[in-house]
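Q: kindly generate the corresponding structure for this input.
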Amino acid sequence: MFTLPSSGAIAVYIGMCMEQILTKRRYFDIGLQIEELLYSGVFKAGERLPAERELSERFQTSRTTIREAIIMLELKGVVEVKQGAGTYFIDSLEKINQKALLPYSDIGPFELLQARQVIESNITGFAATQIRFNELKQLKRIIEQQEKQIGGDSDKFEELDRQFHNIIAESTQNRVLMKQSAELWRAVRTENPRWKQLNYKYLHKKGLRMKWVEDHRSIFLALQKRDAEQARQASWTHLENSKNELVKIFQQDDSLEDFDDFFFAT
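A: The predicted structure follows:
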């Protein structure tokens, strides 16, 4: 005769399942954190990783979890475990970035910009419900610095622009959204050769920078009010303005005829 397990046995079983899930989640999280340290430059490509004991202390977890995280990174092709010699990052940061961006290699900057518009506007709307005072202070400081750079160094202005959008993504406190935002930025602004051509020829102009700073100010005010819909719309409008400016450039310069016009029919 079949007998139902006791409530105590069920509780023990559920506890064991939850422990397995949390353990799996833990090594996955640690693996991602180690990978992020490579991207941030804390760990250098070609260098040996710290020993398991040191990593265990650094991340406040067991050496078993560290080993599982390293196995995950080895399977991803980020590290190589050399018997008796330790674990090494096997790729340069540039190559890792190129691998990550490979799916976008045949997509033009305008189509990528549309993806940014859809994704970032919703990220910004969500950020309005999550953003903290310190992040608002950082955004305000960046806008002030951008105002000073309107007629200044292009690389500095570009970096401030990246920081502005990066802080908004970070304020969601959602790692998936943060990674998606950073990946799209690299795909459009850093790695796309066509965007680099546009940036070199046109996007350093003072008039465009003034418009972008004004758009950033509108986004900031919506975030400060914690108005999700206004923030979403301000972000959408910002990228719509960017799109319209690029349309003008595209229509006026015959040398750009091979650029994609995915959503630029007028």
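Q: C-alpha only now, for contacts and for neighbours.
A: Noted.
Q: what's the helix or strand for the residue nearest the centre of the chain?
A: By C-alpha atoms, centre = their mean, the chain has its centre lying nearest to Ala182, at 2.0 Å. In this assignment (DSSP states H and E), Ala182 forms part of helix 175-185.
Q: next, the second sequence, to be compared with the first:
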Amino acid sequence: MPFQKIQPQKIASAVDQQIEELILQGILRPGDRLPSERDLAERLGVSRPSLREAISDLQNKGLLESRAGSGIFVTEVLGSAFSSALVTLFAGHDRAVFDYVSFRRDMEGLAAERATQCGSDTDLQVIDAIFRKMETAHAEGDDVREARLDAEFHLSIMEASHNVVMLHMMRSMFDLLQQGVFYNRQAMFHQETTADLMLEQHRAINNALQARDPKAARDACESHMEYVSSCLQAQKQRDENETIARLRLASETNSS
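A: Next up, the predicted model:
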């Protein structure tokens, strides 16, 4: 008969699995610092030698890293799904910008739909709380904070979809956005009319999620990303027009 004796699980392995699960679910994020050894051992109810063994195993797996004089951190490399060569390639070509927006449109529409079905009430409360902060930042004209909250809002929807592959992929995409690889999110919020419309679009997304309406949530997300695409296309056209206008001005100046 294909039965084997049950082996008791080592305490270090249980600690290892719990930390892995927190990283997988996006609760522990790239760059997050773990509590001190004493504090973490007390929280987990394990001995410090068992904790050290678990931490060592996670470091060998590349999930945690030790920084001299600072502590133990979730490795930053987990925040990037793209090689540096590919990032450079993205940054040098306009097509990547519009493909990025198109990809987000599809993925975020799906995530919003899933969030209405799979998200807990607490998930939806988190999304709503972030949106309320966006409203405050908008009213105060704080473009930097509003842009940051915009990213948090979209990532919170990914988290509420409870698909860990989607979550980690999109977190990598947002990391590139914050680095300015694709476009300047803050600049979009700096334009008053655009910022007003974007806030209303986020309101529509939030309302659909709170109502647990999958179709409305997906439609609202897709419409928002289509608007972002149209804004970027319009800006690209303005930049091209300005380049031509400067050439004409230079020509007129030289001919006189």
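Q: contacting residues for the residue nearest to the centre of structure 1?
A: By C-alpha atoms under 8 Å, 6 or more residues apart in numbering, Ala182 of structure 1 lies in contact with Asn166.
Q: that one maps to what in structure 2?
A: Aligned by TM-score structural alignment, Ala182 of structure 1 pairs with Arg171 of structure 2.
Q: helix or strand right after the helix holding Ala182 of structure 1?
A: Following helix 175-185 of structure 1 in sequence, per DSSP H and E, is helix 193-201.
Q: quick one: Ala147 of structure 2 from Ala137 of structure 2, how far?
A: Using C-alpha to C-alpha, to the nearest Å, Ala147 of structure 2 is found at 9 Å from Ala137 of structure 2.
Q: between those two, which is the more surrounded one?
A: Set side by side, Ala147 of structure 2 and Ala137 show more neighbours around Ala147, with 23 against 17, by other C-alpha atoms under 10 Å.
Q: tell me the counterpart of that one in structure 1.
A: Applying TM-score structural alignment, one finds that Ala147 of structure 2 aligns to Glu158 in structure 1.
Q: name the element that match belongs to?
A: helix 154-171.
Q: check which residues of that helix are buried.
A: 154, 157-158, 160-161, 164-171 (16 or more other C-alpha atoms under 10 Å).
Q: report the angle between the axes of the helix or strand where Ser242 of structure 1 lies and helix 154-171?
A: For Ser242 of structure 1, the element it lies in under DSSP H and E is helix 228-252. Going by axes from the mean of the first three to the mean of the last three C-alpha atoms, to 10 degrees, helix 228-252 of structure 1 is angled at 150 degrees with respect to helix 154-171.
Q: mean distance, helix 228-252 of structure 1 to its aligned residues in structure 2?
A: Mean deviation of helix 228-252 of structure 1 relative to structure 2 after superposition (mean C-alpha distance after the TM-score superposition for structure 1): 1.3 Å.
Q: can you tell me what part of structure 2 that helix aligns to?
A: The alignment of helix 228-252 of structure 1 onto structure 2 (TM-score structural alignment) spans residues 214-238.
Q: off-centre distance for the matching stretch?
A: Its chain's C-alpha centre and that of stretch 214-238 of structure 2 lie 18 Å apart, by C-alpha atoms, centre = their mean, to the nearest Å.
Q: now swap in stretch 184-201 of structure 1 and tell me
A: That offset, for stretch 184-201 of structure 1, works out to 16 Å (C-alpha atoms, centre = their mean).
Q: which residues are contacting it?
A: Stretch 184-201 of structure 1 is contacted by residues 101, 104-105, 108-109, 112-113, 115-116, 162, 259 when judged by C-alpha under 8 Å, 6+ apart.
Q: go again using 7 Å as the cut-off
A: Residues outside stretch 184-201 of structure 1 that contact it (C-alpha atoms under 7 Å, 6 or more residues apart in numbering): 101, 104, 109, 112-113, 116.
Q: wait, what's in contact with Glu146 of structure 2?
A: With C-alpha under 7 Å, 6+ apart, Glu146 of structure 2 has these contacts: 134, 137-138.
Q: how much space separates Phe126 of structure 1 from Lys140 of structure 1?
A: 19 Å.
Q: what's around the residue lying closest to Leu101 of structure 1 once chain neighbours are set aside, how many residues?
A: Leaving aside its chain neighbours, Leu101 of structure 1 sits nearest to Ala187 (6.2 Å; criterion: C-alpha to C-alpha, 6 or more residues apart in numbering). By other C-alpha under 10 Å, 27 other residues sit near Ala187 of structure 1.
Q: what separation do you get for Ala187 of structure 1 and Arg116 of structure 1?
A: According to C-alpha to C-alpha, Ala187 of structure 1 and Arg116 of structure 1 sit 10 Å apart.
Q: circling back to that earlier point, drop anything exposed from the contacts of stretch 184-201 of structure 1.
A: Buried, going by 16+ other C-alpha under 10 Å: 101, 104, 109, 112-113, 116, out of these.
Q: coming back round to it: report the inter-axis angle for the helix holding Ser242 of structure 1 versus helix 193-201.
A: 80 degrees.
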